[in-house]
Structures are given as C-alpha cells and as structure tokens.
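*Asks:* no sequence on this one, just coordinates:
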C-alpha cells in the first residue's frame, strides 16, 4: 500500500507540475496584461491617492496661514468672485485672493499637521486583523473612500474651526492606515511566490509617484487657483479610484468574473506548492547573517585587526561580488529545485554583509545628517524597486527562456559598477561638510 501511495503521489506531483508549467508559459506571454498585474496597478493608483492625501495639508498650509492678510476672524472666508470677468489671469488672482487665510500659531499648525499621525498610531494592528476577517477588498476600499471624502471636506472643516479639522485628520489617518496595511492581505491569495516582489513593488511605487506629483503641483495650485483646490483635486482622484476598486477588485482569484482559466489555474497551483516557507527561508537566513556580520565587523574593529574603512569596503565587496556571481549562475541550475534554493539562500546570506559595509557607512561620514541620508537612501531603494519589476517584465516578455538570465546579468552589472564606485571613493571619516561648526570667542 505504501508503494502504491508513493506512485500515486508521484503521478500527482507530475500532473501538478505539468499544469503549473503550462500556466506559467501562458502567464509569461500575457505579461502585464494579466488580471493580477491589473490589480497591482489599481493598488498603485490607490497608494498614489493616499500619499497625496497624506501630504497635501503640508503643501497647502503655508497658503492657508497668511500673516500678511488683513485682520479678520480666524476661520472666516471671503466670498467667491463673480464669473463675469473675461480676463483669465484676473480670475486666477481673484480665486487666489478669495481663499481663506487663518490666524494659526506655529503651535496650532504643528498639532494640525501631526494629527494625521495620531490616527495612524491607533490603526495598524486592528486594520490588519479586520482585513483578515472581512476581506481586504472592503477594508481597503472603505479606507480609500473615507480618506478621499474627508479630503474634500478639509476646506469646510478648516473654516468651521481647528478642533473639527484635527478630528477630521485623525479619522483620516485611521482610514489611510486601513489602505496601507490591509492591501497586503490581498497578495496572500493573488501573488504567486515568484512574482510577489514584483507585484508588491508595482503597487508600492504609487507612493513615490504621489510624493513627486503633490510636491510638483501642490504649491502651484495654491499659488494660482487657491489652496482649497489642492484638496478638491486629490480628493476627487481618490473618489474616482474607488469607482475602479469596488467593481474590479476581488479578494480571491477564484471568484473574479474576468480572470482567465489559465491565469486562475496558475495562481492557485503556484500557491498550493507549499512554497511559502521556501520563499521566506532566504530572508530568515539573511536576518541571522546580518547580526553575525555586525558582530564580526565590531570584533575586527575593536581588536584593531582592520581599519574601519577597510572593514566597510571588505564587507561591501563580499556582499556584492559573491551574490552577483550566484545570481549569474542561477539559470544554469534551474533544473535542480534544491540547488536553486541553495543558491538563493546563499545569495541572501552573503549580501547581508553589505549591512555592515556601505549601508551603514553614512553613520561614519556624516553623523549630523544620518536621518537625511537614511531617507535619501530609502528614496533610491524605492526608485530601484519601482524600476526593476518593469525592466524584468520587459526582458521576460522579449524572451521567456533566457529573460531571467538577462535580468540576472544586468543586476550583476549594476551591482559591480556600484561596488567599483564605492571602492574608489568610499571614506569612513567624518567629512568636512558634516562637522560641527565651532565658534571661537576672542
């Protein structure tokens, strides 16, 4: 009986593998036209809307608080201009002039701006829990709708009083966390393990795009047609996004009315391969190696075995060169599942040495500006996360057989180029522009 069971299990595995391979081939031909990629791009628009709604008050508040305006009631507004004017420039000036100006102290402005974070602190854990019970579609959709509608009412709330505006922003912060937290529950049933990074980075790139757009046009809108339109426009975009969200998004591909049978089979089969643990294994090993690498770096420095700059460059070189070689070799071991996993684990483990090298080097060269430099580092990381899935998808669509090989070769070339630049110009001492300025009293 045990032999028969083994045979049946083997046959079942072969059948599942053949179905998975067929679905993968079909999926690779579809590329970004698949339903799951459509879901990623809709989430990208949602994240774009949420990010603009998070930042719009910071952009508009200099125009909302105008200390040069004539004295008036703190929350009083002027009347709208008549529409009889034929001069467009004059009309724009009138629109700008009619926007209310409030007498808010710097302390009140700080409370208003930070009120969004008050709601954000309360919501992450409950939002994730509720999304797991009721489904991410309704949690994310409700959060986006509430935040967008409240954005439209911010000018009225500001005119009604500071207290109402603060309450509105707190509720808006809770709604925005519902979107940013609940959306990850969608990928549990929609993202094949081999595409999880690609899909989540496409969706997450909307935040970077939102930051760029709101910083680019927010001030211009405030200066031309008045600060209320910053909220009307970006709140309206969020409401329009809700019209896409509710009819097109489903929690499970099985129940989606527009998905093809091939894509549905591919997603279901890929998620049924018990690959969750295998997908997480490189990150677990990488987490352990990050700690060990930090301990080793401090040991070498404390015993004066190597200089600090030597440690930084050595660890960076190890963390870049060896994973690059491993990635380039991956296409030649794809026939062996165990070898592929071994290579992925080794790549993640060795690349963690960069955490004790270049990725912490900004603490050495500019301790005064660590927050700024870390933020700048994350900006470039998000940019890379937004570009890499698009480039990978382009290569795979061009050549389904050798596409991944080209992706790995390009990745290795970029890594080695960055390493060469760092080895030439890297420093580990505090730079002159980052030193504290001392004043000498005669």
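*Replies:* Received it, and whenever you're ready, just let me know what you need. Note that this is a predicted model, so its numbers are computed, not measured.

*Asks:* going forward, measure contacts and count neighbours with C-alpha atoms only.
*Replies:* OK.

*Asks:* distance check, residue 220 against residue 170.
*Replies:* 27 Å (Cα to Cα, to the nearest Å).

*Asks:* what about these two, which has more around it?
*Replies:* Neighbours per residue, other Cα atoms under 10 Å: of residue 220 and residue 170, the larger number sits with residue 170, 22 against 16.

*Asks:* next, the one to line up against it:
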C-alpha cells in the first residue's frame, strides 16, 4: 500500500497549491496499480455491482427478445400465402419424426407485419439512448438504470393484452418498451466509469454486458417451453414470467447498489481507496462541466467506434430477431427445438465474451499486450469470423447440422467484440463514457428496426434458401466494412477533450475537489489504524 500512500499525499499537496498541478493529478491514470489484498472480504463490493449489472442486462434482454420466439407461436404461418418456388430452393419437411409438427398461432400477420412489430422496439430505443447517457453522467447511473428496467418490466406485462387488441397496439407498446430500455446501456457505462479500475475493464465490462447473452440463452428455451404449453394459451406466459422477474431484480438493485464507491456504506476503506486512486475521476466536479459536443463529433476515434457499433448491431440484431423465423420456416424446427437451437449460439457468445475479457486483461496486466492491440484483435475476431461463417451458412443448404454449427460459431465468436469496441468509449473518454455510449448506441439502433424490415421485404411471401442467402450476404459485407474502419482509425489514448477544465476552474470549484482528496486521506488513515 506504499504506492497508495504516496498517491494520496501527492494529491493532498497539490490541492494546497490550488493551481494547474491539481489538473494533472485529476487526469492521472494509475494503470500500474496492483489489486489490493481483499482476503478479509467474502466478495468485493465492485463484484456485487458487476453481478447485479449482469442480472439486470439478462432481465432486459430476456424481455426484449422473447417476442422473437413467442411470435412464432402467435402467428398462423400456414394462413399466409407464399409465392411459388422451385423444389430445390426449399428444404423438405422432416420424415424421421424427430421434429414434431409446428404449432400454429391465432394471428394472421405476414412477414412484413412481423418485421414491423419486431423492429418497432428500436423506434423508441433510439430516442432515449443519448438521453440516458447524459443523465447517467450528470445525475448518476443507478437510478437511471433502475427506472429503465422498472418500466420495461411493467410494460412487458401488457404485451398479451396489446396483441389481442391489434398489431398496431402491440407496435405502439413495443415502441414504449424501447423508450424505457434505451437508457440501460449508456447509464451502465456511467456507473462502470466510477466502479471499474482501468486494468479490470475488459473482463468486468464483458461480464456485465454478457448478461444480454445470458438473458437470450435462458429466455429462448424457457419462452419456447411456455409457448408450447396449453396453460393460459401458452405464449402470454413468456411475458408474464419475465416481466415479473424484472420487478424482483429492481428490488435488489435499489437495496444493494450505490452510485459510487464514495457513497457506498458497506465498502471496505481499502477497496474504496483502490478504486478511487486508480480512476482519478472527480465526478463531483464533472457534474458541472458542459458537454464538449463539437470535440466529440470531430473526433476520429469516436467515428471509428460509431462505425463498428452500427455495423455490429446490423448483424447482431438481424440474427437475434430473425433466427427463430429461419429455424422454423426453412429448417422446419418445432417451437421447442427452435427455441433451444436459437439460444445455443448465444450460450457460446456468452462464454466467448467472458473468456476473451479475462484473457485480454491478463495479457494487459502482464505487459504482453497493449490496449490498442487488444481492442483491434478482439474486434477482428468478433467481426471477421462471423462474416466468414455467415457466407458459409448461406451455401450450406438444407444440411441442418452444418448450418447450426456455422451460425453457432459465428454468433459465438461475435462475443469477442465486448473486449473490442465496447470498451473504447471508456478508453478514450471515461468522464463521458455514458454519453458516448448513448450517442453511438443511438445511431447503432437504426439497424435494429431497419434490418427486420429489409429482411421482411426480401423474404416476404417467398421463404426460400436463395432469398435467405441474400440476407446472409448483406450481413457479412456489413461486418467486413465495420471492422475495417475500426482497426484503421481507432485509438486507445485518452482524448484531450476528456479534460477540458482549466486550473482556474479547479480553484473555483476547490470545495468539491478538496472533498474528494479529504475522503481519500481519511480512507488511508483508517487503513493505517487497522494494521
């Protein structure tokens, strides 16, 4: 802890000067600081935050994607007219009895209507992303994230009612759910900027965001089982169960999670000092700073992140919303098999994202891999490998095992991007991490509602291998473009506009800065008394 003693004393001296040296101390980033010995604690407080963040994303994604499975049971596809196609352009129905006949639903919604319903979520989602990021940076991410999950859960409970009213009512409700959920990713980035030390970012952010894949893994098969049951007509249970689980999560989040280490009543002084000294972020002062919007939109690394985010989301959302439909109408899986095999790629993605984060941060801590190289390698694995798999899957025809293997591998390796561009917001501007995530995720939401519409227009009335081949090729080309732009123009250096305050402004706001330093000194004094 001698290193920490020196850091705190240096900061205290710099505050007494109240000059430009204070700015340097705020901007400093101690990436060489070692992890303290927390053996006295059963589990670190920041790990509890990460675990509940993981469960939070598991909940919101379960509520987001269960409609992709449920709509297969809701729609009567046999009532939708199909254009004629050649026999070698469609897969034959199974004859060995291993796959049961599909269960038809009550609603006569064609592919275009289904595409609008599935994509309508993103019409609302795109609006609140930048709002959620800025609110999280200014007022704190805890409450913003909480209300996002809360309203998503409450509105999810209303989906069955809206479905029976009309497809227009369901579309409007999904827009509202998108509005509620749009604040979650940006506000979580705001919290991670306060809780996660730099050399733990890849593995921790990968773990938290991997909750999305976990939600898919659990919701797809569970939704499939519920849709196949006769209780309450089957498919409505998929929304009642996951909406209820979201409300339960909200209770634990509000009780156990606090905005920052400095405001947490149960965190150990040692862990608090370790996090605060490694981050060097004066959030009390930052709340008063304006957004450097001009500098952000003229930043080349920001545009590299944006390109990667948009192109990633095209492939990701396309597979997420359309894969169950492909499994049913092309490969002829029943609802149970469909939900299981649709979830399998995201189980692999979950594992890949967590393992990749651990490997990347381990190599960075040992000095064997620079941050910029780490981001480029992880992102290339997450983009180029799925691109290749999609092209191969486009020509795998009716070979069910080969198609499933390629799609599982492609989607799974896409999880490496959580150690790639998804960390770049924190790398280049941790003070504005939530805002940056809000901006890029806002634009990257466009593929969420455009992709289903494009897919629906291509395959509408003609569910054939050749039509789906076009869809796969579009996604593959977009993957290639996105990562090529990213690896050329990305940077891992902190951008100058991350700290635009002047020394005179630090003096004017000296009370906030002094409070931060005083807290750090008090933490160190407590640690000394415990030795």
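*Replies:* Good, I have the coordinates. Just so it is clear, the structure is predicted and the values come from calculations on it, not from any experiment.

*Asks:* what number of residues are in the vicinity of residue 251 of structure 2?
*Replies:* Counted with other Cα under 10 Å, residue 251 of structure 2 comes out at 12.

*Asks:* in which helix or strand does it reside?
*Replies:* Element membership for residue 251 of structure 2 (DSSP states H and E) is helix 236-256.

*Asks:* just checking, next helix/strand downstream of that helix?
*Replies:* Defined by DSSP H and E, the subsequent element after helix 236-256 of structure 2 is helix 269-279.

*Asks:* stretch 239-250 of structure 1 aligns to what range in structure 2?
*Replies:* Per the alignment by TM-score structural alignment, stretch 239-250 of structure 1 matches residues 247-258 in structure 2.

*Asks:* can you give me the helices for the stretch 251-400 of structure 1?
*Replies:* For the stretch 251-400 of structure 1, the helices defined by DSSP state H, counting those that start in this stretch occupy 261-271, 276-302, 308-329, 337-351, 362-365, 370-398.

*Asks:* so which of those is nearest residue 144 of structure 1?
*Replies:* For the helices of the stretch 251-400 of structure 1, the distance to residue 144 of structure 1 is smallest for helix 370-398, at 22.1 Å, taking Cα to Cα.

*Asks:* and that closest one, how far out from the chain middle?
*Replies:* 10 Å (Cα atoms, centre = their mean, to the nearest Å).

*Asks:* contacts for the helix or strand following that helix next, please.
*Replies:* Helices and strands here follow DSSP H and E; after helix 370-398 of structure 1, the next one along the chain is helix 403-425. By Cα atoms under 8 Å, 6 or more residues apart in numbering, the surrounding residues in contact with helix 403-425 of structure 1 are 313, 316-317, 320-321, 324-325, 327-328, 330-331, 358, 391-392, 395-397.

*Asks:* Provide the aligned range in structure 2 for helix 403-425 of structure 1.
*Replies:* Going by TM-score structural alignment, helix 403-425 of structure 1 sits over no part of structure 2.

*Asks:* just give me the neighbour total for residue 223 of structure 1.
*Replies:* Residue 223 of structure 1 has 17 nearby residues by other Cα under 10 Å.

*Asks:* what's the answer for residue 231 of structure 2, then?
*Replies:* So residue 231 of structure 2, with other Cα under 10 Å, has 11 neighbours.

*Asks:* just the helices from the stretch 1-150 of structure 1, written as ranges.
*Replies:* Going by DSSP H, counting those that start in this stretch, the stretch 1-150 of structure 1 shows helices at 2-30, 35-64, 88-98, 106-122, 124-134, 136-152.

*Asks:* just put the ones you listed in a markdown table and tack on distance to residue 420 of structure 1 and mean neighbour count.
*Replies:* A markdown table is the format used below for the helices of the stretch 1-150 of structure 1 (distance: least, Cα to Cα, whole Å; neighbours: other Cα atoms under 10 Å):
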| stretch | distance to residue 420 of structure 1 | mean neighbour count |
| --- | --- | --- |
| helix 2-30 | 35 | 14 |
| helix 35-64 | 34 | 23 |
| helix 88-98 | 52 | 16 |
| helix 106-122 | 41 | 16 |
| helix 124-134 | 41 | 16 |
| helix 136-152 | 44 | 24 |
